[in-house]
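S.K.: sharing a model prediction with you, sequence too.
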Amino acid sequence: MAEQEEWEGLRVEGPDGNSGVAWLSLHRPTRFNALDAVLFHSLPLAIAKLDGNPDVRVIVLTGSGAHFCAGIDLSTFAQIAGGGGGGGRRNQTKKKEKKLRRDVKELQSSFTAFEECRKPVIAAIHGACIGGGIDMITACDLRYCTKDASFSVKEVDLAITADLGTLQRLPRLIGHGNTMELALTGRKFTGSEAKSMGLVQDVYDSKAEMLAAVETLAKQIASKSPLAVVGTKAVLLKSRDLTVAQGLEYVALWNAAMLISQDLKTAIQAQNHKQSKPFFSKL
């Protein structure tokens, strides 16, 4: 039986047996998994715990209830906009600006935790994925959705600029022009359109079908050498922000430190003996 743990606004399950797959679910179904201050606080803590668990090799991110994520809860907007201290009007404005910058940086770090997690994170999206939900999934490593999923970079309709990662990460997934159009209009787009643009890897008819397919994929990744999987994610993310020459230098340094491992010997032996499922050590 898979281990289950409750965080406020989150549910963590797994890994079950030797699968290596853990499930992290946004769990505010009555609020359509809107992101409040507590959830922003819980997310990086839960991810850090999963990252540190040697039995976890892949994390699947899902949403409970009818929708994946309705964006940032209005209560969180109110908390960010409030406060600022006393003093004159100019002094008060400066204090509010400093507080807002600190608050935004803290919220950004909650989603950056997905990238900083050594293990791959796969987002499985159904229903609505709006605003902050886009910020979150673009920080994940792979994304899949149902055909009834809908997406919206909604911040422009709230008179703000998306500031938790969408404008930085989405162009690298779907291109500058597509991002510009979606961010300026705030329009809703479908799962099939998300796939055609490259935001998601595949679209499924139902949530059950999607979760089954994602679980199969996650188990396939989890069966690989943890060192190789961690290295592949780290090098791809690092190379995203480097020139080709710099990326080649980085991977050379990485493999110089990591290549001589028991996993390499195990993989070679498995190939030589035509062994279908080699057993790799935990991180």
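M.R.: Nice, I can see it. Numbers count the residues shown, from 1 in each chain.

S.K.: use CA for all of it now, contacts and neighbours both
M.R.: OK.

S.K.: chain center to stretch 83-96: distance?
M.R.: Stretch 83-96 has its C-alpha centroid displaced from the chain centroid by 35 Å (CA atoms, centre = their mean, to the nearest Å).

S.K.: buried stuff in it?
M.R.: For stretch 83-96, a neighbour-count test (16 or more other CA atoms under 10 Å) marks 84, 95, 96 as buried.

S.K.: the lengthiest helix in the chain - contacts with which helices or strands?
M.R.: Counting by DSSP state H, the longest helix found in the chain is helix 89-116. On a contact count with 3 or more CA pairs under 8 Å, 6 or more residues apart in numbering; DSSP states H and E, helix 89-116 meets helix 37-52, helix 74-81.

S.K.: can you list contacts of the helix or strand just after that helix?
M.R.: Using DSSP states H and E, the next helix or strand after helix 89-116 towards the C-terminus is strand 121-125. Contact with strand 121-125 is made by 58-63, 68, 114, 137, 140-146, 149, 210-211, 214, 218, as judged by CA atoms under 8 Å, 6 or more residues apart in numbering.

S.K.: let's bring in a second model and compare:
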Amino acid sequence: MSQPEIFYSLEQRDDGIAHLQLNRPERMNTMSPAFFPQLRDTVRALDEAGQTRVLVISSTGKHFSAGMALDTFAGDSPLLDTGSARSRLAFQASLRKLMDCFSAIDQARFPVLCAVQGGCIGGALDLAAACDMRYCTAEAFFSLQEINIGMAADLGVLQRLQGLLPQGVARELAYLGERFGAERALQQGLVNAVLPDHEALLAHVLGVAAKIAAKSPLAMAGSKLALNHARDHGVDASLAQMSLLQSAIFDTEEMGRAILAWKTQAADAGFAPLAPVAKL
């Protein structure tokens, strides 16, 4: 019986930071179909357990990831069959499942930070776009390679980029398939900061993660829920949602801990983790 492919390692720290690191540098950290459900299940398991306060996704080697492995598109895989009405219907269902694997990042109750070195290409940009914040090294670049192999990007990046970049810039990425360098990515708001090298990148992102992990996980989850809802809905609908959300998470004891820690500059406010999600 063949062993499953190992695409990444996962470290869960005592301070609530989880660090998922892509670890196939010899293959430019490319993604085969097996990668997607593994990532989805890992993120959802972290979310359901309730102990994780922030997730960092980083990589190894020269490039963050070259995206979907090109051999995925070769051969007679049922995943790619669109030769009949029935197969096209199945194709749609399969594609929705793949999309859901990156949506798990967006839907997690904790923030997800992405640390990019080298190339972030094709499906890797779909992954990065689903994260809350992105950081990169000075030599990093981003590319929607799909247009260069005759297909439209289809795992969420076209839908998410328009909320991260001006319309014209997002369309330039989608239509041209050219490299989008670190400096321009920072200028246009695709990344939060550019660091000189991989070591500095990881140190910076883990430092940001530590600051997030030190805050109330309840308030952090509520903030992410509110931001995501406002991104996808109008102001009036989002304000209505906020009134319901705040009534659900407003906790004066939690606030008391936060205020005391802020006043005393305490390193650990003693916040309880989120409750685990019940298994069904």
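M.R.: It's in. Note that the coordinates shown come from a computational prediction; the quantities given were computed from them, not determined experimentally.

S.K.: related to what we said a few turns ago, next, the angle from the longest helix of the first structure to helix 74-81.
M.R.: Going by axes from the mean of the first three to the mean of the last three CA atoms, to 10 degrees, helix 89-116 of the first structure is angled at 130 degrees with respect to helix 74-81.

S.K.: burial count for the residue mapped onto residue 119 of the first structure from the second structure?
M.R.: Aligned by TM-score structural alignment, residue 119 of the first structure pairs with residue 110 of the second structure. By other CA atoms under 10 Å, the residues close to residue 110 of the second structure number 29.

S.K.: thinking again about what came up before, of all the helices and strands packed on helix 89-116 of the first structure, which one comes closest to residue 156 of the first structure?
M.R.: With CA to CA as the criterion, residue 156 of the first structure lies closest to helix 74-81 of these, at 14.2 Å.

S.K.: distance from that closest one to the middle of the chain?
M.R.: 23 Å.

S.K.: thinking again about what came up before, list the contacts of the match of residue 119 of the first structure.
M.R.: 47, 52, 53, 54, 55, 217, 220, 221, 224 are the contacts of residue 110 of the second structure under CA under 8 Å, 6+ apart.

S.K.: of all the helices and strands packed on helix 89-116 of the first structure, which gets the most neighbours per residue?
M.R.: helix 37-52 (a mean of 18; mean count of other CA atoms under 10 Å).

S.K.: state the span of the second structure onto which that helix is aligned.
M.R.: The aligned range for helix 37-52 of the first structure is 33-48, by TM-score structural alignment.

S.K.: quick revisit: make a markdown table from the helices and strands packed on helix 89-116 of the first structure and add distance to residue 107 of the first structure to it.
M.R.: A markdown table is the format used below for these (distance: least, CA to CA, whole Å):
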| stretch | distance to residue 107 of the first structure |
| --- | --- |
| helix 37-52 | 7 |
| helix 74-81 | 10 |
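
S.K.: and of the ones you listed, who's closest to residue 281 of the first structure?
M.R.: Comparing these by CA to CA, helix 37-52 comes nearest, at 14.8 Å.

S.K.: quick one: that closest one to the second structure mean distance?
M.R.: Aligned to the second structure and superposed, helix 37-52 of the first structure gives a mean residue distance of 1.1 Å (mean CA distance after the TM-score superposition for the first structure).

S.K.: any idea how far the most centrally placed residue in the second structure is from residue 77 of the second structure?
M.R.: Closest residue to the average C-alpha location of the second structure: residue 131 at 2.8 Å, with CA atoms, centre = their mean. Separation of residue 131 of the second structure from residue 77 of the second structure (CA to CA, to the nearest Å) stands at 29 Å.

S.K.: now residue 37 of the second structure
M.R.: Distance of residue 37 of the second structure to residue 77 of the second structure, computed by CA to CA: 17 Å.

S.K.: again, but for residue 120 of the second structure
M.R.: Residue 120 of the second structure is 26 Å from residue 77 of the second structure, by CA to CA.

S.K.: what are the buried residues along stretch 96-111 of the second structure?
M.R.: 97-111.

S.K.: burial of residue 4 of the first structure, as a residue count?
M.R.: Residue 4 of the first structure: 14 neighbours (other CA under 10 Å).

S.K.: list the contacts of it.
M.R.: By CA under 8 Å, 6+ apart, the residues touching residue 4 of the first structure are 11, 12, 13, 14.

S.K.: can you pull out the strands in the stretch 51-200 of the second structure?
M.R.: Residue ranges of the strands in the stretch 51-200 of the second structure, as given by DSSP state E, counting those that start in this stretch, are 54-58, 112-116, 119-121, 133-137, 141-143, 180-181, 193-195.

S.K.: so which of the ones you listed gets nearest residue 91 of the second structure?
M.R.: Nearest of these (CA to CA): strand 119-121, 23.3 Å.
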